[in-house]
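[1] one predicted model, sequence on top.
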Amino acid sequence: MNNNYHIGTVGQPWTTAEKAQWLSEQKIKRSFFNDVLPIIEGLDAYFDIEQYGELNYDPICGKVYPLYAVKSRNWQYDKPTVLITGGVHGYETSGVHGALRFLQTSAVAYSSQLNILVLPCISPWGYETINRWTPAAVDPNRSFGSDGKALEAQQVRQYLTSLKQRFALHIDLHETTDSDNSEFGPATAARDGKENENWSIPDGFYLAADTERPSPAFHKAIIDSVARVTHIAEADENGELIDEKIQQFGVVSCPNASMGLCASVSDAPLVSTTEVYPDSPRTTPEQCIQAQLAAIEGALNYLLQQSSADIS
């Protein structure tokens, strides 16, 4: 059993006391209000900005976090609609800043042909504490099912339901980090009273497809786009990435809905989860952001090409 984590008793799930101990150890390390919110607010000349919820964590850290969606102007229901989500895991930095970079650069050009909806930082407390979980020790990216416990996920689901909008595409921006093995994996095992098994972290960018919506040509288009700015993870000697068989170069697959992943939050036929490896000696923080941007643009270009083919 996991005996490497410093909280809890081996083989026993955490109680309220262990979760409280874990929460007491979490510290603010960077600022959503300085790093992220000003960029969102600065987009109001070109986009509609909607506050879809808030997280009242005042008793925990003295802060109330507003949750924002950024929408393209002149929304037209006859255009394809795309959803881009970032910061489901707040510690995955390029997910947040990749979504913001897209809004700052190419999003306006794409909005002439697409309705664009971006939720750039779903877990702002996680961003500030460089954390995978919510303050309640819940993984928001296992909480997008109807019984999900994370407030972050619940408010996204409620907002999207209120829009009554069908999505053509959803891309969810993530990272796989060394801290998944050094901190977050052992903590999860300890929390659940299970044995911890570290996984082999790939060096490079890869994608997680949805088992129910595989779309191999779509994923190839994203991989080809990202390969222009950074390296793609190679499969290991077993033909695997993160202990999963590859479906094609740089792509694995998992059942999004049964796992409660953010990528299951819509019924978009085109769906993908990006995974950037920021700890690689072969990349930089800026390249990680560029990889997320390239993934978004590769996905949207594929959608537009398919739409043009359908029309012709």
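    That came through fine. Numbering: from 1, shown residues only.

[2] could you use CA atoms for every contact and neighbour count after this?
    Fine.

[3] the stretch 101-250 of the chain: strands as residue ranges?
    115-119, 169-175, 206-210, 240-241, 244-245 (DSSP state E, counting those that start in this stretch).

[4] of all these, which one is nearest residue 258?
    strand 206-210 (10.5 Å; Cα to Cα).

[5] buried sites along that closest one?
    206, 207, 208, 209, 210 (16 or more other Cα atoms under 10 Å).

[6] next one: stretch 260-274
    For stretch 260-274, the neighbour count (16+ other Cα under 10 Å) marks 260-266, 268, 270-274 as buried.

[7] same check on stretch 182-197?
    Under 16+ other Cα under 10 Å, the buried positions of stretch 182-197 are 184, 185, 186, 187, 188, 189, 190, 191, 192, 193, 194, 196.

[8] want to throw those into CSV with distance to residue 218?
    What follows is the buried residues of stretch 182-197, written out as CSV (distance: Cα to Cα, whole Å):
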residue, distance to residue 218
184, 31
185, 30
186, 34
187, 35
188, 32
189, 34
190, 37
191, 37
192, 36
193, 39
194, 36
196, 34
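
[9] from those, which single one is nearest residue 251?
    residue 185 (21.7 Å).

[10] now do the contacts for the closest one.
    196, 197, 198 (Cα atoms under 8 Å, 6 or more residues apart in numbering).

[11] need these in a markdown table (columns: distance to residue 26).
    Below are the contacts of residue 185 laid out as a markdown table (distance: Cα to Cα, whole Å):
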| residue | distance to residue 26 |
| --- | --- |
| 196 | 21 |
| 197 | 24 |
| 198 | 23 |
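
[12] here's the one I want to compare it with:
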Amino acid sequence: MTDAPYPIGTPGRPWGAGEVAAWRSRQTVQRSYKTDVLSVIETLRSRFDVSEYGRLDYAPDSYPLFAIKSRGWRDELPCVLVTGGVHGYETSGVHGALQFVDRHAADYAGRVNLIVAPCVSPWGYERIHRWNPDALDPNRSFRDDSPAPESAALMRLVAPLRDRVLVHIDLHETTDTDESEFRPALAARDGKAYEPGEIPDGFYLVDDSEHPQPAFQRAIIAAVAKVTHIAPADAKGEIIGSPMVAPGVIEYALKPLGLCAGITGAPYKTTTEVYPDSPRATPEQCNAAQAAAVCAAIDFALAHPAVASAGR
């Protein structure tokens, strides 16, 4: 960690087009969306329906966006939405979503309609970054007339189903680079002073403060605790600046903040946060934790249909 100013921009002054261009010029491809993600999706086509729901044209690159859906979709069944890679750098969100489809989705055939968007932000995935090329955070951009094409494309995909979704689980990570790069960059972009925070060691969830479902969150935490450790609160009783309302659970106002987990009317919704930099967690554990969270979310919702009906 350093107290030196962020290398782009003037302290106290929000970025303009020149600063955004300078920032974008520093971002380099570090991994391949085609190799890591699209090749895996191809292997799933024999068992699931795969559709292209949009395309991101960021010259010279172009990225097709794919959704994986249950084969034999039945309109009378509830829908489960799983999203990953809204922040492209959050690796287990992408690969945990794909692992869930490969290893667990068949368990829910005939019980729910699944729709999985495993990598919402492929430009960010390749560059291991939180933002899109315009220095916009897709996970603060899920609103009408979204300025982020990644967010707008997903909202168009979900729009016909938004009032039929039973569960939406959005898969994320909190990493050490949140403090070393992404929050300092955010402060610089917005012309604000950077205030250091504390990265929690372990898995946690973000519930919807406007429509909380504490029993649902507890069930996910209990399932994930069998796979990896749960984040404790800090000395203030908080996780990343928000009060911990239950072990491993905080709350945000999902829809007003433009967060992905707020894009449907689902009575059961949550955002997962895996900590991949922990010495106590391997990449395999991180992916497994995401998949376990999805399974636990669906299992709980199917076991509590009366609560679901009341919330819709």
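    Looks like it came in fine. All values reported here derive from a predicted model rather than from experimental measurement.

[13] let me see the TM-score of these two.
    Once superposed, the chains reach a TM-score of 0.95 (TM-score structural alignment, normalised by the length of the first structure), with 307 aligned residues with a Cα RMSD of 1.5 Å.

[14] picking that back up, narrow the buried residues of stretch 182-197 of the first structure to those in helices?
    Cross-referencing these against helices under DSSP state H gives 185, 186, 187, 188, 189, 190, 191, 192.

[15] distance to residue 15 of the first structure added to the residues you listed, as a markdown table?
    Formatted as a markdown table, these follow (distance: Cα to Cα, whole Å):
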| residue | distance to residue 15 of the first structure |
| --- | --- |
| 185 | 18 |
| 186 | 16 |
| 187 | 14 |
| 188 | 13 |
| 189 | 14 |
| 190 | 11 |
| 191 | 8 |
| 192 | 10 |
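
[16] quick one, what contacts the counterpart of residue 170 of the second structure in the first structure?
    With TM-score structural alignment as the criterion, residue 170 of the second structure lines up with residue 172 in the first structure. The contact partners of residue 172 of the first structure, by Cα under 8 Å, 6+ apart, come to 84, 85, 86, 262, 263, 272, 273, 274.

[17] quick one: map the fifth one onto the second structure.
    Residue correspondence to the second structure (TM-score structural alignment): residue 263 of the first structure is matched to residue 261.

[18] helix, strand, or coil at that match?
    helix (DSSP: H, G, I helix; E, B strand; the rest coil).

[19] what's the answer for the one 10 residues further on, then?
    With three-state DSSP as the basis, the three-state label of residue 271 of the second structure is strand.

[20] after alignment, which residue of the first structure pairs with it?
    Counting by TM-score structural alignment, the partner of residue 271 of the second structure is residue 273.

[21] does that match touch residue 176 like I think?
    No. Residue 273 of the first structure is not in contact with residue 176 according to Cα atoms under 8 Å; the separation is 11.2 Å.

[22] ok, now which ones touch the counterpart of residue 151 of the second structure in the first structure?
    Following TM-score structural alignment, the counterpart assigned to residue 151 of the second structure within the first structure is residue 153. Counting by Cα under 8 Å, 6+ apart, residue 153 of the first structure makes contact with 122, 140, 141, 143, 144, 262.

[23] residues near the third one, how many?
    It stands for residue 141 of the first structure. 22 (other Cα atoms under 10 Å).

[24] map it across to the second structure for me.
    Checking TM-score structural alignment: residue 141 of the first structure goes with residue 139.

[25] which residue lines up with residue 125 of the first structure in the second structure?
    Residue 125 of the first structure maps onto residue 123 in the second structure, by TM-score structural alignment.

[26] so that match sits against residue 133, correct?
    Yes. Residue 123 of the second structure sits in contact with residue 133 when judged by Cα under 8 Å, with a separation of 7.5 Å.

[27] what is in contact with the two at once?
    Counting by Cα under 8 Å, 6+ apart, nothing touches both residue 123 of the second structure and residue 133.

[28] which of the two has more neighbours?
    residue 123 (27 against 19).

[29] do you know how far the more buried one is from residue 185 of the second structure?
    18 Å (Cα to Cα, to the nearest Å).

[30] now residue 189 of the first structure: closest residue in space that isn't a chain neighbour?
    The spatial neighbour of residue 189 of the first structure that comes closest, neighbours along the chain excluded (Cα to Cα, 6 or more residues apart in numbering), is residue 196 at 5.2 Å.
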